[in-house]
Structures are given as C-alpha cells and as structure tokens.
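Colleague: Just need the structure, nothing else, for what follows:
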Amino acid sequence: MERPDFPLQEVSKARAAERATSVAAHLDRRFRGQDARVVLDEAINNLFRGRITMVSSFGAESAVLLSLMAEVDPSTPVTFVDTGQLFEETLQYRDALVERLGLTDVRTITPDPERLKRKDPEKFLWQENPTLCCSIRKVEPLARALEGFPAWISGRKRFQGGMRAELPLFEADGARVKVNPLAEWTAADIKDYADRLDLPPHPLVKFGFLSVGCMPCTTRVKPGEDARAGRWRGLTKTECGIHVPNANVLEQEGSGI
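Modeller: Model prediction:
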C-alpha cells in the first residue's frame, strides 16, 4: 500500500470535508426554494438537532433571522463574537434583542488576550493589517466556539453581492455544514418582515450605518451606495474572514482575503 503524501490526520480532515460537501449539496438541492422558516425548522429540530448554533453579529439586519429562529426554538445556541472593537450600540442592541425575542442561550465569546497582547498591544492592528486583525479578533475565537458543532447558521444573503452573490442555502465549511436560510431573500423581503413584526432596528442604521461591524472599520454608507460599502472602505477586503476558508491561518504582513 502506498504511503500517503500528507499526514493521516489531514486525510481524515479531507474526508470529513468531502462528506460535508456532499451532504451540503444534497440538502441544498432538497430545500431549494423552501421558506426560510422551514429550512430553520428542519436544520434545528431534525437534521442537526442539538448540534447546531446560529452565529450572529447582532448587526443591521440580524433581528430578522434571530426572530425566525426564536419562532422555531428560542433555546437554540446563538454565538456572538465580541471583538473588543464593537460599537457600544451593538452590545446594547444585542441585549435588547435577547430580551425582546426571549433568546435563552446566547454565548458571547472574545479573542485570546495573550494573542492580543502579542499581536495588537496598541489596538492599531486594524490599520496596519486588517486581515490579521479580523483573524485574531473574530475568526480564531469563532473557530474555537464552533468546536463540537457539525453545523452552524449564517445570516448572509445573495443580494449583498460580492462573494455572496451565488450563495446556496446549504454549503460546506470545512468539515461542517453551513446553513444560510435567508440566502434567497431580497432587501425588500428583509424590510417587509421587520416591519410586519415591528422589530427594532440597530440604533446606528438611522445614522447611515447600513452594515455594522467593528468600529474602526465601519463607516456610513452614502446615498446610492451598496449597503456594505461602508465596511473596510478604500480596501479590496470585503469579508472579515469567518466565511473564507483558512482565513484564520493568514498571518503574513499585508496578507489579504
């Protein structure tokens, strides 16, 4: 028998990733065109019962997916990454939505303090190397939080453009399956649902922040601009990295996603 040209643990990872790819493709075909609540119900109560978490930024459009999830099961774990660079309004919004929707298992995670001390002692890494900053403050903490979960739920939508334009309902994320219940929703769908349920908007939306991330890398959106135009303005960077394969290993100066 020929010896593999990479470590056996990597073979195991590769096989797990292949399986996740196969499962995600099958589920995407099966549920394509289904209502978002049906997708959530199946994912939470059937497909990955007790083994799935929703990852939420509690940002500008987060209330819609959180509300749908609360209708299905408000005890579903919700993972929130507090990067240490968020707007105070985002933290207040998180607390308000938790109370309003009756969410009972919101898990706030933070970056490794030792990593921050070594790599970002002055809190200016966002200016020198935003990709590494995102990796340390968001990608790495989330990777740790997702251990033990074979699946997770994301709030991304196709209309957000960029890498999200061809977003499936189910996709592989390494050895995990990622569920995108709102992939097929339009901006009008989001607004209609929020208006119908009178969901509170993020406090910064009224000031022109239509996509809210970390404070140093988020700016107001100008009239006529895409909603995510205010994120990492002036850079080619369009994603923090949690939806980009291997983003947590990018540590070279100037590395980009």
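Colleague: only C-alpha atoms for contact and neighbour calcs from this point on.
Modeller: Noted.
Colleague: Now do the same contact list for Leu91.
Modeller: Leu91 sits next to no residue when contact means C-alpha atoms under 8 Å, 6 or more residues apart in numbering.
Colleague: hang on, it in a helix?
Modeller: Yes: secondary structure of Leu91, determined by DSSP: H, G, I helix; E, B strand; the rest coil: located in a helix.
Colleague: and it, how far is that from Val98?
Modeller: Leu91 sits 11 Å away from Val98, going by C-alpha to C-alpha, to the nearest Å.
Colleague: can you check Ser62 too?
Modeller: Distance from Ser62 to Val98, by C-alpha to C-alpha: 12 Å.
Colleague: for Ala25, same thing?
Modeller: Between Ala25 and Val98 the distance, using C-alpha to C-alpha, works out to 33 Å.
Colleague: Please identify which of those two sits among more neighbours.
Modeller: Val98 (20 against 17; other C-alpha atoms under 10 Å).
Colleague: Give me the number of neighbouring residues for the closest residue to Ile109 other than its chain neighbours.
Modeller: The shortest distance from Ile109 to any residue other than its chain neighbours is 5.0 Å, reached at Val81 (C-alpha to C-alpha, 6 or more residues apart in numbering). Using other C-alpha under 10 Å, Val81 is surrounded by 21 other residues.
Colleague: Start and end of stretch 80-88, how far apart?
Modeller: Start to finish, the residues bounding stretch 80-88 are 14 Å apart (C-alpha to C-alpha).
Colleague: circling back to that earlier point, close enough to count as contact, the residue nearest to Ile109 and Pro141?
Modeller: Yes: contact status for Val81 versus Pro141: in contact at 7.2 Å, counting by C-alpha atoms under 8 Å.
Colleague: Pull the contacting residues for Ala172.
Modeller: Under the criterion of C-alpha under 8 Å, 6+ apart, the contact partners of Ala172 comprise 17, 20-21, 24, 178.
Colleague: So which of the residues you listed sit within strands?
Modeller: Taking DSSP state E as the definition of strands, these contribute Lys178.
Colleague: and this one, so I can compare the two:
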Amino acid sequence: MTEPVLLTETRAGVRTLTFNRPDKLNAANDDLLLTLTRAVTEADADAAVRVIVLTGAGRGFCAGQDLGDVSGRDMTFTEHLNATYNPLIRAIRGSGKPVISAVNGVAAGAGASLALAGDVRLWAESAMLVEVFSNIALIPDSGSTWFLPRLVGYHRAFELMALAEKVRAADALKLGLCEQVYPDETFRAEVQAYAERLAARPANALKLTKQALNAAMTSSLDDALDLEARLQQVAGDHWEHEEGVTAFKEKRAANFQSEAPGLS
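Modeller: Here you go, the predicted structure:
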C-alpha cells in the first residue's frame, strides 16, 4: 500500500499536518501540495481545531520542489506556481487559526517559504534554511520575496538569496527567522506543548489579530488605526472578551476553550 503524502493528527485542539515523503526530505510534488492545501483549508473550517502545525517526517522539513515531478511537464513556471504553491501560501496566511511552522530539518527553496509562512516558527537545533533558487538560476518564489525582507531587511535577504547561504538554527534565531529553537530529541514534544499553550488563548481574538497584522504589513498607519478600531469592536462584542474581564475580576485563569453558560 502506498504511504499517504500527508499525515494528520489532532490532539488537544492542535491539528498537526506532517509532510510524509521522508525518503526525499519531503520535497514537494503536486500530490503533497494539493493535499496540504485542502488539509489547511479543512482545519481552518473545523471548530475543534484551534492551532495548525506544519512539520516534516524524518530528517527534513521540506527540501523544496521535487524536480523529478515536474521534469518534462507541459506547464509553465507561472502555471505551476498558480496551481500549487500560491494557493497553499494563501491558505496558510488567510487561515483564521494560528499556523506554526515546526521546522524539524532542512527547509530549502519553496520549503524555505513554507518555513517562513507560519505565524510562529519553531526550529529544531538541526534545522537549516536555504534559499537555493539561484543555484539553478531561478528566483525565490512561494512568498519568499515577501516574507524574508520583512524579517531580515532587503540587503540581508538579497545576500541570502543571491549566494544561497545556509542559515543554521542559532543564526536563524538571531536574525528573527524563528521564535524558538529546541533540542532535536525533545522537538516534537516542545512543539506540541507550545501549540497547546496557543490553543488555550482566545481563538476569536487571535483570528482578528492575524487579520490586523496581515493588513498592516501593506497599509498606512491611518488605515491600520481604522482597521484596529473596527476589529476591536468585533472582539469586544465576542463572549471571549466578557470571559477575560470576568476572569480578571475573579482573579482566576480565563477559560477561552468554550463559551461558558450565561455568556453571550
């Protein structure tokens, strides 16, 4: 029986999507990309899911495009990106759920873009990112030209892309490419624990926060202020806000997991 290209597990409100082509360091083919896009979309629509984790099986996170899968295909680069990678990146960034990129190993090419696309990036000590595109005379795609300069600045992003320099975990942390680095042997447990902490936070407020941050990346200050004011009203009208205020007054931990009786 053929192994599925994507493994799915849900525990404590955390939906973990594991790329499952370990013999190829999880290099992406059409099957993986389309299956992953559907899985992210389904997780976003599932009320039982509060956090989405993307990670890889084996030693790799995602080694980028499986070149053997596209060799000889009668499809332009533009058509391929618009049919596969771009819908996936849009699904990740457009999801109302927090998405964690749990980078367990090499993240190269479009895999680097996936590593950067999460709302939170958690790395194993052995993880490595490389914008490998220039080695085959292509440009970074799948969102890398948008994500990377916003994290490290134009000039460092250009250098990493032009020279295809490898970024190890310790340097990634210093550069702001990840939020946490964990030992390899405890990595998956640490990711689950972090994801469960995030799952305990107010889901509606985080969804609106993600919406505001995404918009602010390309808006003026005036537009950001206007959107904050509109979304703050939406947040304030939600039962989570009442629960947060009540918990503060009662000096207890807020329960954002489910709506309490009597709250509206």
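Colleague: now what about the TM-score between them?
Modeller: In this superposition the chains share a TM-score of 0.25, using TM-score structural alignment, normalised by the length of the first structure; 99 aligned residues with a C-alpha RMSD of 5.2 Å.
Colleague: any chance of the contacts of Ala172 of the first structure in CSV, plus neighbour count?
Modeller: Putting the contacts of Ala172 of the first structure into CSV (neighbours: other C-alpha atoms under 10 Å) gives the following:
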residue, neighbour count
Ala17, 18
Ala20, 23
Thr21, 19
Ala24, 22
Lys178, 24
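Colleague: which of the contacts of Ala172 of the first structure lies closest to Ala145 of the first structure?
Modeller: Distance to Ala145 of the first structure, by C-alpha to C-alpha, is smallest for Lys178 among the contacts of Ala172 of the first structure, at 14.6 Å.
Colleague: pretty sure that closest one contacts Ala151?
Modeller: Yes: proximity of Lys178 of the first structure to Ala151 meets the contact threshold set by C-alpha under 8 Å, at 5.6 Å.
Colleague: joint contacts of these two?
Modeller: With C-alpha under 8 Å, 6+ apart as the test, Lys178 of the first structure and Ala151 reach no residue in common.
Colleague: Would you format the contacts of Ala172 of the first structure as TSV with distance to Lys117 of the first structure included?
Modeller: Rendered in TSV, the data for these read as follows (distance: C-alpha to C-alpha, whole Å):
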residue	distance to Lys117 of the first structure
Ala17	33
Ala20	36
Thr21	37
Ala24	38
Lys178	32
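Colleague: Out of the contacts of Ala172 of the first structure, which sit inside helices?
Modeller: Cross-referencing these with the helices (criterion: DSSP state H) gives 17, 20-21, 24 as the overlap.
Colleague: Which positions in the strand or helix carrying Thr145 of the second structure come out as buried?
Modeller: Thr145 of the second structure belongs to helix 144-152 when elements are defined using DSSP states H and E. Of the residues in helix 144-152 of the second structure, 144-145, 147-148, 152 count as buried by neighbour count, 16 or more other C-alpha atoms under 10 Å.
Colleague: tell me the angle of the helix or strand following that helix relative to helix 144-152?
Modeller: Downstream of helix 144-152 of the second structure, the first helix or strand assigned by DSSP H and E is helix 154-163. Here helix 154-163 of the second structure points in a direction 130 degrees away from that of helix 144-152 (axes from the mean of the first three to the mean of the last three C-alpha atoms, to 10 degrees).
Colleague: How about helix 154-163 of the second structure, which residues are buried there?
Modeller: 157-158, 160-162.
Colleague: These into CSV, with extra columns for distance to Glu240 of the second structure?
Modeller: Shown next, in CSV, are the buried residues of helix 154-163 of the second structure (distance: C-alpha to C-alpha, whole Å):
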residue, distance to Glu240 of the second structure
Ala157, 39
Phe158, 43
Leu160, 42
Met161, 43
Ala162, 46
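Colleague: Which of the residues you listed sits closest to Glu79 of the second structure?
Modeller: When these are compared for distance to Glu79 of the second structure (C-alpha to C-alpha), Met161 wins out at 22.9 Å.
Colleague: Distance of the closest one relative to Leu148 of the second structure?
Modeller: Relative to Leu148 of the second structure, Met161 of the second structure is positioned 9 Å away (C-alpha to C-alpha).
Colleague: cool, and Ala215 of the second structure?
Modeller: As judged by C-alpha to C-alpha, Ala215 of the second structure and Leu148 of the second structure stand 17 Å apart.
Colleague: out of the buried residues of helix 154-163 of the second structure, who's nearest Val120 of the second structure?
Modeller: Looking across the buried residues of helix 154-163 of the second structure and measuring by C-alpha to C-alpha, the closest to Val120 of the second structure is Ala157, at 19.3 Å.
Colleague: tell me the contacts of the closest one?
Modeller: With contacts defined as C-alpha under 8 Å, 6+ apart, the neighbours of Ala157 of the second structure are 148-149.
Colleague: measure it to Phe147 of the second structure for me?
Modeller: 9 Å.
Colleague: Repeat that for Gly236 of the second structure.
Modeller: Taking C-alpha to C-alpha, one finds Gly236 of the second structure at 31 Å from Phe147 of the second structure.
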